[in-house]
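**Q** quick one: sequence plus predicted model below, questions after.
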Amino acid sequence: MAEAEAHHILPRPEFDKPLKLLIVVAPYYRDIADELIAGAKAEIEAAGGTWELVEVPGALEVPIAIRIAYRQSNFDGFVALGCVIRGETTHYDTVCNDSSRALTLLGLDGACIGNGILTVETRAQAEVRAEAQGQNKGGHAAAAAMHLIALSRRFGLEEKRIGFKPLRDEIQLAGEAEGPTRA
């Protein structure tokens, strides 16, 4: 097997406020998933972050789980993990393309996601890429999410108010008007 070509890795971002990531994994190949998870956890912890882990049945469900958490939770970012190994049918192409496209669309919507779903031809390729002490693609996915979080914090506003400016910060319900009442 050929050695991996050397490539540049950005330095780990630093954070002045704590960060919390959700790791979403499809453990179809449990041993490979466990290595990806180990790499992601170590990278997040090295940056002083915390994480939660959820499992979903397959790579197609990873972006759906992230979408649910993105809309309903308070995570700063997400790490998508899993492995798709080419088989004898075109299902491989569907799973690879659709999961990747869905993650990209979520990212374009503002979710900070590191994509660590391996798409490989053989199990041996997956094992090499997943190994936390080797190519560490799980750690790289976590790092990618954290770089996006850092950019989001750098360019984001504390509070984005779109539309009309409210007269006051509290919400006033009909029938609870303050001031003179009419009889």
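**A** All right, it came through fine. Residues are numbered from 1 along each chain as shown.
**Q** C-alpha from now on. contacts and neighbour counts both.
**A** OK.
**Q** for Ser100, which non-adjacent residue is spatially closest?
**A** Sequence neighbours aside, Asn115 is the residue nearest to Ser100 in space, at 7.8 Å (criterion: C-alpha to C-alpha, 6 or more residues apart in numbering).
**Q** second one coming, line it up with the first:
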Amino acid sequence: MAGPSHHILQLPDFDKPVKLLIVVAPYYKDIADHLVAGAKAEIEKAGGTYELIDVPGALEVPTAIGIAERMSNFDGYVALGCVIRGETTHYDTVCNDSSRALQLFGMQGLCIGNGILTVENYDQAAVRADPDQMNKGGGAAAAALHLIALARKWGGATKGVGFTREILLAGQTGSKTVT
């Protein structure tokens, strides 16, 4: 019996090139290499370019993205790595904290594709990472590319997400504008 089918969006078209940073935690090197291969192929298919950096583990991936966002000029980011459940609760900490940090960056407007695998065992990771099977590295790159396309579409928008300095100060002073 076949499982449910998944709809995969076509890659967006870009009128000017995109540049992504692939941040990978190569703790499980062969898994990481497959994730990276899938991500590179997807970026190249969209006509984009990329840089690749390694970090020690999944917890460092969001930190590297935060540094790059402040100090570089990437359009988007691809977060790659693999966390396999072990005998302790460290698995939960790494999975939850890395995912939460990436999501918070996304809520701030960064275009991030999260390809950090969180699995029960090595075999699950191998299937998910393999570009010829589930290709989660390629999927993460595609997600980042779609978010970049949205950011470019709405690039002229001036309203922010969440609280702005002006709103917070207006609430404190009772005035509607701050100069």
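**A** The structure has been received and is ready for your questions. Keep in mind the model is a prediction, meaning the values are calculated, not measured.
**Q** state the distance from the most centrally placed residue in structure 1 to Leu148 of structure 1.
**A** The structure's structure 1 has its C-alpha centroid closest to Phe78; by C-alpha atoms, centre = their mean the separation is 2.0 Å. Using C-alpha to C-alpha, to the nearest Å, Phe78 of structure 1 is found at 10 Å from Leu148 of structure 1.
**Q** between the two, what contacts are shared?
**A** 112-113 (C-alpha atoms under 8 Å, 6 or more residues apart in numbering).
**Q** circling back: name the helix or strand for the residue nearest to the centre of structure 1, please.
**A** strand 77-85 (DSSP states H and E).
**Q** so after that strand, what's the next helix or strand?
**A** Next element after strand 77-85 of structure 1 (DSSP H and E): helix 91-108.
**Q** next, the angle from that next one to strand 77-85.
**A** Interaxial angle of helix 91-108 of structure 1 relative to strand 77-85 (axes from the mean of the first three to the mean of the last three C-alpha atoms, to 10 degrees): 170 degrees.
**Q** quick check: buried residues in helix 91-108 of structure 1?
**A** By neighbour count on 16 or more other C-alpha atoms under 10 Å, the buried set for helix 91-108 of structure 1 is 92, 95-96, 99-100, 102-104, 106-107.
**Q** just how off-centre is that helix within its chain?
**A** 13 Å (C-alpha atoms, centre = their mean, to the nearest Å).
**Q** one more: stretch 34-53 of structure 2?
**A** Worked out by C-alpha atoms, centre = their mean, stretch 34-53 of structure 2 lies 13 Å from the chain centre.
**Q** structure 2: which residue goes with Glu45 of structure 1?
**A** Using TM-score structural alignment, the partner of Glu45 of structure 1 in structure 2 is Glu44.
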